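1. next input, structure requested:
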Amino acid sequence: MKKLLLIFTMLLIVFAMILSACAGPEEETTIPPTTAPTTTPTTAPTTTPPTTAPPTTSPTAPPTTTEPEPDMYGGIFKQALTVGPATPLGYPPESAPDAYSLAAHSLERLIRVKTDGTIEPKLATSWDVDKENLTMTFYLRQGVKFHDGTDFNAQAVKWNFDLAIEAGKASDWDSVEVVDDFTIRINLNKFTNTTLTGLAGGAFQVISPTAVEQNGLDWARNNPIGTGPFKFVEYERDARLVFERNDDYWEEGKPYLDGLEYVVIADATVRKIAFQQGELHRLTATGIDAQELQSQGYDVNIQTGGTLVLVPDSNNPDSPFADILVRQAVSYAIDREALAEGLGFGFARPAYQLFPGFEVSHIPDLDIHEYNPDKARELLTLAGYEGGFTTTIHTFTRIVPRDYITAIAAMLNEVGIITEPDFPEAGKYTEYRFGGWSNAMLGHGLAAFDNLNTTWDFYFGGIAFPSLYKSDAFRAAADAALASETIDPALVQQVIQIIHDEVMVIPYLEEVVVTFYQDGVHDPGIEDYMATTFISDLAWLEPEQR
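-> From the prediction side, this is the model:
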């Protein structure tokens, strides 16, 4: 009965949101998916990330480019952001994923990785990996210029990569050396099945050393000067972000667009209306908005996404969440089925483990924590919290929809964990994520990378989530999964089993990323890359959309 009441209550909340633009915004999620596009959400694991090791060499030929038709050129591609970036666009050592994805239009990497694991040469034309001697040698593209007119070469790459090492963003590396003007060698301290593909990460975006040295670090933070298909024009904080075409881009015939424009629209309903009025070319939507837009016949791409989780401060000995019984109580208190049904509107699925929709990670006989509020109260009593306690869930609404956290807080309140939802601005949330938090949980999302082993380093390694306890058993299992020659499903599942047994994080939903387009808008990159990563050098607009 309580479950039906909860679903009914959530539906009333959503209905009220539709009637009033003054209601709290329903935020979109930005968890990158890695599955091939589908037309409907799936209910069972159907996706198999690649299980072969990445190639140790690459072709020297540039990426294949279809000869464009003349009518592919022109127009400004317009999209919306829920919030602006919290970290610098122009200085990767200090940036985070929210800035990497936007800066990528101007700042390129040596390689780019597709969702099927294929490695695409970008600023590097080829490479050799010597696992025995722990080196990676990259042969760089010649004739490339930074946006300030200076030369791209091995010295520039070393300058950038030395900064990444100093910032703690290249833990597998010992040093970088220049072999000649267009060859660099990276000396490793270990090699894992993510070491090569990790170079596609935002921490390894290449900026102009000269631009930084001549203009200063403060200027560089706000001015991404790279080699990419678009040049940075301006960023008005929490208002708009603008790029213009790089007419001297190294890849002949690209880009097709004259420019890119992002506008910051915090409210989901306002974003949806802007799209319906033709002010935006592309929109990622969730819940009832996605349901409405799909029913109206817009072009749509639907992909399985990552897993939404709660991240407790279990590494703080004085926190209630340091006790596994409390973490189990939280898990039993969440009605995942009600969340998926009442707020997901067919675009979310209950998640009792990480990445349940992928064959490589799905554990069929997992002893799940099904909704049981009485069990949750019993566990709290055993942990010494019979009267409950108060806590907070800090959530960045560009990652996790606000309504999910509000509903979870209500569920926790029912068992005596009096929970305050907190939705900080991007900068403050980044402080929590990398600096730590106390007597609270973070509402976060774990991306389903093409190689799920990337998760263990990206989210649970380095300086990420310092308030989260990572046991020796978890670290050993993660190291074993990373060290395997290929992506071993048994080793991946062993890591996930330990996360589940220790209630290290608390998964509750697996999202489906739904992206809508106006007629005449072409975004072929979404077929081969993460749906939330806009591959701007491949996008183009038909004349009526310019």
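2. use CA for all of it now, contacts and neighbours both
-> Will do.
3. quick check, Y235 in a strand?
-> Yes. Under DSSP: H, G, I helix; E, B strand; the rest coil, Y235 sits within a strand.
4. that one and F423: what is the separation?
-> Y235 sits 23 Å away from F423, going by CA to CA, to the nearest Å.
5. what does F458 give?
-> 23 Å.
6. same thing with S361?
-> Distance from S361 to F423, by CA to CA: 31 Å.
7. those two: which is more packed in?
-> The residue with more neighbours, out of S361 and F423, is S361; 26 against 17, by other CA atoms under 10 Å.
8. return the set of buried residues in stretch 238-254.
-> Applying a neighbour-count criterion of 16 or more other CA atoms under 10 Å, one finds D238, R240, L241, V242, F243, E244, R245, N246, D248, Y249, W250, K254 buried in stretch 238-254.
9. can you pick out the most distant pair from the residues you listed?
-> D238 and W250 (31.6 Å; CA to CA).
10. how far does stretch 225-234 stretch from start to finish?
-> 12 Å.
11. can you check stretch 418-427 too?
-> 26 Å.
12. before we compare anything, build this one as well:
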Amino acid sequence: MIFGTAPKNLGYPGTMPGFDRYSAIPAVETLPEYRPTVPEPLLATGYKLAPDGKSMTLTLRKGVKFHDGTDFDAEAVKFNLDLWKKELRPELQQIVSIDVLDSYTVRLNLSQYDNSLPYDLATAAGQIVSPTAIKTKGKDWAIKNPVGTGPFKFTSYDQDVKLKYQRFEDYWQKGKPYLDAIEISYVSNSSTAAAALQAGQSDLMWGSGSLNPKLPDDLKQKGLNVATIESTIAYLLPDSKNTDSPFAKKDVREAVEYAIDRQAIVKALSYGIWQAANQPVPPGFPWENPDIKGRAFNQDKARQLLADAGYAKGFETSIKGPSSSTNKDAVTAIQNYLSQVGIKAQIDLLDSGAWTDVQKKGWKNAIVFSVLAGSPGNYGANVRRELPADYTMYPSVLRAPGYEAALVATTSAFDFDTQKKASQALSKFMYDDAMITPLWSTKIFAAKQPTVRDDYHATWLHLYWRPGDAWLSK
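-> Model (predicted):
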């Protein structure tokens, strides 16, 4: 297999980003298993919510072993979730304490009901590794040596080059996995990865339709099987919290949106993989608000708004983004459109360290090109992860009064209809304040040899697959 982003952390809870989770899945399982509607049992066979929503009790699967031979049990779950909470990530912060009721029952005591919790436990926050391995070997060792309960056991990792797993003979799902081994090679250049796939040097490649939108169709034409799924929405983030920034003025933020012809960019660059967006929700998702008509391309309107804000002659700024995942043609097109209304923007693509600083520490006099993960499961959780009310991510983006309440309303709803209405209201709140500039939704794709079966890439979630079910036909 070929994947574009090499992992930095494979086995230590709380510091594992989504892309790292993809690489860890063969070895490290979650409590429930992700589904778009309701997560299904995996290491946890079930969960029960208290009538007041203030606690959730997990029933755990018996007879499961970690790869080091130690038992998966309630103490292991508590150990992992406590480590995650110590990292102060937005996921799981609603858990105020964890009680071990018996060897296979855990109660999560909550500050308030949160409908995102089952989804968080079905993704990175719910991945469970061996406490013994961490206690005896330490954090630095665990980061590069995942010891989980999954169908494959970690063998070796040549940093940024290749990750190897072998079949775990004592896996709790009898008869699985079907494959003897999995090898993941890390190739950042998608064209190079595609060439290796076409040459038969790999069975599968995972790719981003944001970076190379033409590639999925090219590979399909070459006889490979290609699956796609909506994954993210691209947007621009202004430094609106900085009072001396032009973007502190709402008129300027609206002008940016009116200045950019999203439909033209999508038509010219995406080969049908992107869809222009008029709100911070991927088109077609249940959270899309039908009352939002969007700010259609209108550069005269943009110029007038800039003049009203005191920038009739425009201003200079920059567009920042991660060099590894930014479509340079798209950002150049945005730069050109902004220049037509007087906003002169330099493009500044950042390495991973500088990009992390932008995400965590903020920026000045710039707009940031980034993406919001698009999961149909829980919109509020996605927004909270990227734009939490406490400013722990993208702190230069202003959260207007009422934002936190709108966000909490999405995750505190007890039923889907209420959650949907609250999510649509959150989208409208963000739109009305021009909090971000929505651009277009994108897809990820998995291109496979015809022999690859039941891998579940690009089926339910953009960074999820089922290595234990995968097999190769002759």
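13. and P280 of structure 2? What does it align with in structure 1?
-> In structure 1, the residue equivalent to P280 of structure 2 is L354, according to TM-score structural alignment.
14. SS state for its match?
-> coil.
15. in contact with it, which residues?
-> T307, S361, I496, P507 (CA atoms under 8 Å, 6 or more residues apart in numbering).
16. neighbour-wise, which of the residues you listed leads?
-> T307 (30 neighbours).
17. spatially nearest residue to it (excluding sequence neighbours)?
-> E510 (4.5 Å; CA to CA, 6 or more residues apart in numbering).
18. now which residue in structure 2 aligns to that neighbour?
-> By TM-score structural alignment, E510 of structure 1 lines up with S441.
19. same check on H281 of structure 1?
-> So, by TM-score structural alignment, H281 of structure 1 is matched to D203.
20. where does the longest strand anywhere in structure 1 end up in structure 2?
-> Using DSSP state E to define each element, structure 1 has its longest strand at strand 299-312. Aligning strand 299-312 of structure 1 against structure 2 (TM-score structural alignment) gives residues 225-238.
21. mean deviation of the matching stretch from structure 1?
-> Stretch 225-238 of structure 2, aligned to structure 1 and superposed, deviates on average by 2.1 Å (mean CA distance after the TM-score superposition for structure 1).
22. how about the spatially most central residue of structure 2, what does it touch?
-> Nearest residue to the geometric centre of structure 2 (CA atoms, centre = their mean): A373, 4.3 Å. Residues near A373 of structure 2 by CA under 8 Å, 6+ apart: S231, T232, I233, N382.
23. overlap between the contacts of L354 of structure 1 and structure 2?
-> Among the contacts of L354 of structure 1, the contacts conserved in structure 2 (both residues aligned by TM-score structural alignment, their matches' CA atoms under 8 Å) are T307, I496, P507.
24. quick check: the equivalent of L134 of structure 1 over in structure 2 vs G4 of structure 2, distance?
-> Using TM-score structural alignment as the criterion, L134 of structure 1 maps onto K54 of structure 2. Going from K54 of structure 2 to G4 of structure 2 by CA to CA gives 41 Å.
25. more crowded one of these two?
-> G4 (21 against 17).
26. separation between that one and W206 of structure 2?
-> G4 of structure 2 is 7 Å from W206 of structure 2, by CA to CA.
27. tell me how far D181 of structure 1 lies from N153 of structure 1.
-> 6 Å.
28. compare those two (neighbour count), which wins?
-> With neighbours defined as other CA under 10 Å, D181 of structure 1 and N153 compare such that N153 has more, 22 against 14.
29. counterpart of that one in structure 2?
-> Using TM-score structural alignment, N153 of structure 1 sits opposite D73 in structure 2.
30. likewise for R221 of structure 1?
-> In structure 2, R221 of structure 1 lands on I143 (TM-score structural alignment).
31. list just the nearest of the contacts of L354 of structure 1 to R336 of structure 1.
-> Of the contacts of L354 of structure 1, the one sitting nearest to R336 of structure 1 (CA to CA) turns out to be P507, at 9.2 Å.
32. the helix or strand where that closest one lies against structure 2, how far on average?
-> Here P507 of structure 1, judged by DSSP states H and E, is contained in strand 506-517. If you overlay the two and look at strand 506-517 of structure 1, the average distance to its match in structure 2 is 1.9 Å (mean CA distance after the TM-score superposition for structure 1).
33. can you pull out the helices in the stretch 101-250 of structure 1?
-> 154-166, 209-215, 217-221 (DSSP state H, counting those that start in this stretch).
34. deepest-packed of those helices, please.
-> With neighbours defined as mean count of other CA atoms under 10 Å, the helices of the stretch 101-250 of structure 1 peak in mean count at helix 154-166, which reaches a mean of 20.
35. mean per-residue distance, that helix to structure 2?
-> Looks like 1.4 Å for helix 154-166 of structure 1 (mean CA distance after the TM-score superposition for structure 1).
36. which SSE is A400 of structure 2 in?
-> Using DSSP H and E, no helix or strand contains A400 of structure 2.
37. for M393 of structure 2, see how far away it is.
-> 15 Å.
38. these two - which one has more neighbours?
-> Shown here are A400 of structure 2 and M393; by other CA under 10 Å, M393 has more neighbours (22 against 14).
39. surely that one touches R399?
-> No. When contacts are counted by CA atoms under 8 Å, M393 of structure 2 is not listed as touching R399 (11.5 Å).
40. would you enumerate the residues in contact with A434 of structure 2?
-> Neighbours of A434 of structure 2 in contact, by CA under 8 Å, 6+ apart: K250, R253, E254.
41. what does the first one correspond to in structure 1?
-> Pointing back at K250 of structure 2 there. In structure 1, K250 of structure 2 lands on I324 (TM-score structural alignment).
42. same deal with N365 of structure 2?
-> In structure 1, N365 of structure 2 lines up with N439, judged by TM-score structural alignment.
43. hmm, back to that, ok, which of the helices of the stretch 101-250 of structure 1 comes nearest L140 of structure 1?
-> helix 154-166 (7.2 Å).
44. now do the helices in the stretch 301-450 of structure 2.
-> Using DSSP H, counting those that start in this stretch, helices in the stretch 301-450 of structure 2 cover 328-339, 352-361, 379-386, 403-411, 416-432.
45. residues in contact with the shortest one: which ones?
-> Yep, that's helix 379-386 of structure 2 we're talking about. 90-91, 116, 287, 372-375, 393-394, 407-408, 410-411, 423.
46. try the longest one
-> Outside helix 416-432 of structure 2, the residues that touch it by CA under 8 Å, 6+ apart are 279-281, 286-289, 292, 379-380, 403, 406-407, 409-413, 436.
47. could I have the buried ones of these as ChimeraX selection syntax?
-> Per 16+ other CA under 10 Å, the buried members of the contacts of helix 416-432 of structure 2 correspond to this ChimeraX selection:
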select :279,280,281,286,287,288,289,379,380,403,406,407,409,410,411,412,413,436
